[in-house]
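In: sequence isn't available, so here's the structure alone:
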């Protein structure tokens, strides 16, 4: 049904005013880009703004001399999963054919337990636990599970705001205090990606010494254990130098010294060979050796004085795909082993480990004491007798300490005062600028409600300590810590309600603004008087001005003004001209289409959007969507007589969508399979050869040119298969990446990707020719970056897009759109576009999970760790299917005789509904999997709105000048 105003019978012809001209879609496109760029970062302002505030006072444990350690050693096995360290194996977990480095002894103590003969890749650490010398547990990390945030939590005690990751690997996008900063001296060894932020971010950089290798050493095809052995050798050299350097010797013997060994080998090995491979377990064996040798080295240097505490943990885990980043439990559960001075030993009477299903089979003795990752910083501070980091959100795990009741109580009190100081600093910031300040309710003196001020809590704990009531003082300190964390969270969320309301009104305003644009062009309304300005349109202006006044007083960030400006602007425009919406109501009442049919159509659209939303948590939903598109929608739109004449088109469409529905059902976790990669390349070559036969048209002015380019693409795809298989086999044999293969891979990637640019946009070229050149130009790139069935997916995805073009062309021929207006029947086209967009994202992996990406294909082009180029290659591969979607959408838009970017207007309304849904699903509570998924889902969905607008504009550009 066209959304057209019904023609009423008139007594005599009269001259009617010219229809109103709608807004330019290109103008709407720019507004969409602005709106999404403004609102997407809003979740970081609302849910995840930085917790760092300036706190002037520091707190440490008041202790008797010698009660705790003089120095602390921190080992971080980068990318080490808890289960991979703690579990045992019936046989050796790595092959004898891949021997350990010569310096690592391969002696019988690799046995985990003498009774059953099981083995462990970490005999030293396991022996510490089984003998009762060490306390152990699982350290639970937060998202994003990346190296930088993980180390900030471990050493700074704070969960760096998620937005800091978007600022890359810069030294200190967010300043923070740390254990190193509070130590007397810190000696750090490891990766150049981690150490500089703690040295350059320290209040006294001379206090932190950093020893790091060159970035070129992080070669994913080399044996990564050399990185960990390098760290050990640097510590040995430091100790040797101390014997002849009196200044260094004095520094090493001061109380409050911290050593940090960043052991990157596991992360590099896990990315290359995945954490279930023998290489990963072999690297754990090397890490265990480095820990053992470090303990012995420092014991010898300090004369076995017994004044050293040791902490072994990891910054994040690793998925079965060899990746990390999201909140999957494999990424958030890391090991924690603590031993040495100040650490409790297991007593004979102690209860055995409280295992769950996760740790049931590990066979470890003692009590499993789980902590949050930020607790590790607090634990190290107490063990070393240094002040807790000012912005730490950690709680001292008191059960790890070998401490008297008094020392436990004083440690808990210092922790509580540090957390309270941070909450008080946040409170003061709000109090200074808030128009009407609302204090934290539980810190308001109200005996009737059972609440007391923070000062009352502090003074009561001091009295308890003075009276020697240490058990009660510890409990009251823990209560104060809980309340302080609640207060910090309260002030973090202080403006949540207002900001979420503004952002929601912004999204709704953009939807209404876009719908108004569609209705103006569809209903051919007469122009409205420019002088008319309804009173309702003045409401957003008044609200905006009052908000600006409030924001000026409160000195809020500039982004808050933008959150207020955009909704106001959208609603001013919408409320100023309600005629399109009133006309829609009148049209619906007088239309021959029943209200029930309209409601059914709207319900189908909503259900489709909800199905897409569900697909973010279970990608199999997109298989059902593809099947529904292939079987139900076209058949519902075409009458039986038409189905008979359009049977071949419908059959190809149904077959293509059925084949496409297979891929969301396939597992995300996939190993390298060169046979499947070659099959995918073969499919693409066969499709390109078939295109050469079907498109042959000597009458076409551009066919000779098109034929040359298609033949070049076929040749490059065939060459790509040879180079890819050769490189992959060499990497599998651990022979590295041949230089010739690397150059050939880069040449094929660059040459094939640049073919569309070289081909240009010759005028008068039939659209099937231009489409074919674009579709097959990126086949070599997809092949070289494929691990398994991705190339097959691209071939099927391209086939489905071609079938979609043919289907919509058939419909357009059956029901021509001579007036060029957007009609109700065109809504399904935008819905199909949105579905294809999601199928492109979720067809070969769960893009809502960062850990579904894998790096192995990138090693065919580069092997030295470089996060931005490697990430760019993965992103390039991810975007390839959407070049095809952009071109196909442009062709469909033209075949339907719609103005440029018309599908974008309808698609924007649909995609924004999905964005609002995920905006309210964002959470900072619950499991880290839930938090991480909620962030990722919203960002991806919001980016889709931004991306789809750019995509459709790009499609118009790519297909400009074609005929047909």
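Out: Looks like it came in fine. None of these values were measured; they are calculated from a predicted model.
In: only C-alpha atoms for contact and neighbour calcs from this point on.
Out: Noted.
In: in three-state terms, how would residue 260 be classified?
Out: strand (DSSP: H, G, I helix; E, B strand; the rest coil).
In: contacting residues for the residue found closest to residue 669 once you drop the neighbours it is linked to in the chain?
Out: Spatial nearest neighbour of residue 669, excluding adjacent residues (CA to CA, 6 or more residues apart in numbering): residue 321 at 5.9 Å. Residues near residue 321 by CA atoms under 8 Å, 6 or more residues apart in numbering: 271, 274-275, 669-670, 851-854.
In: this is the other structure I want to compare:
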């Protein structure tokens, strides 16, 4: 194993992976703007914000066949005393970005999700911060982000313990009931506390009720479940009681209410991407300063939902999620959040035209202030000769538009001023986006050059060190020898000059540190790629002498089609099945169709069985404990057969094998008892959790207790991985894992049989031989090795997509981790789901590691082939990343790039882990293995 190459490759790909965040997800925040506030008196003294976490618009507005609805109180408000619509959220549809958009008015970059729910990566302004006082109740995952970022001591929080967020709880709606009860207790205590009463009775007050029950019920039971739908009734009833309580307490008619959700949820109980079920959330506002229900106009937008929800008779007013922050600011007369990009939705405002025009202009000035700040920052970091300003909002044009708006307002032509103000706001948003993406083309070009430089380096390394081309073309090489020193010196000077010029330009522009990395990385890579430039002439000469141009074109076409199948499989999983069937037919083109008919039959059968799984539903499926039990039983049966069919081994190894079989049996019991306990809503028994964690950690150690014989170590490694995978299964994943194990075994045997020069029997070969291969002169690459590399990449993708649980980043089922924990912990749960992905990939990688030993090919050769294929895929997905179109398209394009880049990084890590997993052993086991091998 060439550790230097792996480390360098990992770092290069880490930079290329991280670049997507600097290109598409840089923070939109700028600081130093002056707050903008309207001088007119607001209609409300206080605002009550209800956020039903995870509530889908269709489930909230749904009317059943009997005419009933799960939210009768709120529906009555829609039809009589409030304004309603759909709030359109953005990717990522997660709790933190959703609440930031609602309360701060800007769309947080996706990287903030990875930095934590509670802690703010950067400080930002919010409606709560601009209020005089804010009281909030709800989840410890959401409330702290707005209290810790607020200036002064005026944002107060009341949170239930994190342990309450238990997916296995008997009544998850209790999270919402806790909030409503706490608000009631708070109001009661205010009656007896004059200081608190005075604060509550002041103006610019916000009460925030974060209702997490729906989100938790959706994860645990899915959004179509009775638990989720009944939770909507709980929320509706709780809102009704809270509103009556507050109206009686304040009794001044100056309270405004907003009811909405941070995101929706897919049918399979997840969120994070751009599916309409995730991006369409309800919005309802009523009370002081809010329009009552209106008749729709003939030209109002309708998409068919009104008829389905039986709300065609009431005007629907859709907004972008960030528009809710300016709405709340306008209703209680506070400054608009400094970084808000929302536009005040005037259809919700019940006030004079002057009030609407003044508040919209204030909103516009706040956007203009952001634009001016961002423009000045961009000017400061760009040389004047290269700077291109935003044409639609140049300084003179901006001043002219503001003068026209104020002139119209002085003439009381408020409708015209509103139209012109909206034009100014749209131009400001376009300008903000222009400067937000100002460096995108420049950075994208640098990243692409980095990709091409890395692939050129890998290709020349393959041709130079792992083929016979440069050896056979000594005459060409000698022709360049005399001038090589001069050329090399000139080449180094050229690249050094380019690097110095790039670094100087970046320094003059005060660019970010990562910009130096993105721009200088291609220079270094192309410097290395051209260091052995004579390889190009050697290849050309080699092809000319052998007349292989047509053959090369044919191989390139086959390679391009093969890689394209891998790319298209991200969009059409069924192509995995087609590819598996094609791979299954491969031995028919070899001598094995006559000499090893039985092996060919089992190979084709295993490919056919695995090909079934990509065609099974990935999501929108119920947990099926019977399939998990069937998979466990077949695993036990296969393990028992291995005991009788494997070559005779020492007692210690046999004992370990029996222990592993017992562990699989215990895993089955854990899965069954956990499922039974959850169905009774009693949670996961503590002893099941202890056993599950014990099995997970012991699985990492057990293989090191066994011998290094290839077949033996692979068997023990697979059995160690099977047990935790069974604990993480909810339906047919276990069957897929079993089918993949058989396919990997037949792949190993197939490759061994195809090799006619294997000096040893397969059952006597050990993983020790990898050291011998690396230290002696290994054979050079053959076309068959390219095919093996493709098989490996294909099987890795099959193991990724074939589990029926990973169609996209947000399609995980939290039920997968219930054997280990049920209390919400995003990082532990994410780690467990990552383990579920990596276990099948680990099986494939361990088999690939064994194959390279049986074929006596150095790891570096196959590693470079795999890396080159993976990079070709990654480069395609980089060009496919988009930030326009529907949120589903944007989210999908980003997900695909993230997945393929993570796959490349994981392959590098897995190759290292697979080597340790298959070779690490205790000294006494190593001695026993050698003794057994001699016998």
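Out: Ah, there it is. For clarity, every value in this text was computed on a predicted model and none was experimentally measured.
In: can you list the contacts of residue 321 of structure 1 in TSV and add neighbour count and distance to residue 472 of structure 1?
Out: Shown next, in TSV, are the contacts of residue 321 of structure 1 (neighbours: other CA atoms under 10 Å; distance: CA to CA, whole Å):
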residue	neighbour count	distance to residue 472 of structure 1
271	23	49
274	23	49
275	25	45
669	16	51
670	16	55
851	25	45
852	21	48
853	22	50
854	23	52
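In: pipe those residues into TSV and attach distance to residue 918 of structure 1 and secondary structure per row.
Out: Formatted as TSV, those follow (distance: CA to CA, whole Å; DSSP: H, G, I helix; E, B strand; the rest coil):
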residue	distance to residue 918 of structure 1	secondary structure
271	31	helix
274	32	coil
275	32	coil
669	26	coil
670	29	coil
851	20	helix
852	20	helix
853	22	coil
854	26	coil
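In: that older thread, and the residue nearest to residue 669 of structure 1, how far from residue 456 of structure 1?
Out: According to CA to CA, to the nearest Å, residue 321 of structure 1 and residue 456 of structure 1 sit 52 Å apart.
In: cool, and residue 502 of structure 1?
Out: Between residue 502 of structure 1 and residue 456 of structure 1 the computed distance is 38 Å (CA to CA).
In: so which of these two has more stuff around it?
Out: For residue 502 of structure 1 versus residue 456, the count of surrounding residues by other CA atoms under 10 Å is larger for residue 502: 21 against 13.
In: what's the matching residue for that one over in structure 2?
Out: Using TM-score structural alignment as the criterion, residue 502 of structure 1 maps onto residue 446 of structure 2.
In: that match reaches residue 522, doesn't it?
Out: Yes: here residue 446 of structure 2 reaches residue 522: they are 6.9 Å apart, a contact under CA atoms under 8 Å.
In: what stretch of structure 2 does stretch 252-271 of structure 1 fall on?
Out: The aligned range for stretch 252-271 of structure 1 is 200-219, by TM-score structural alignment.
In: could you list the buried residues of that stretch?
Out: 200, 203-219 (16 or more other CA atoms under 10 Å).
In: ditto for stretch 309-321 of structure 2
Out: 309, 311, 314-321.
In: nearest residue to residue 166 of structure 2 other than its sequence neighbours?
Out: Going by CA to CA, 6+ apart, residue 166 of structure 2 has residue 823 as its nearest residue, at 4.0 Å.
In: ok, now which ones touch the one you found?
Out: Per CA under 8 Å, 6+ apart, neighbours of residue 823 of structure 2: 162-168.
In: what subset of the residues you listed is buried?
Out: Using 16+ other CA under 10 Å as the burial test, these include 165-168 as buried.
In: would a markdown table of the residues you listed with secondary structure and distance to residue 233 of structure 2 be doable?
Out: Shown next, in a markdown table, are those (DSSP: H, G, I helix; E, B strand; the rest coil; distance: CA to CA, whole Å):
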| residue | secondary structure | distance to residue 233 of structure 2 |
| --- | --- | --- |
| 165 | coil | 20 |
| 166 | strand | 20 |
| 167 | coil | 19 |
| 168 | coil | 20 |
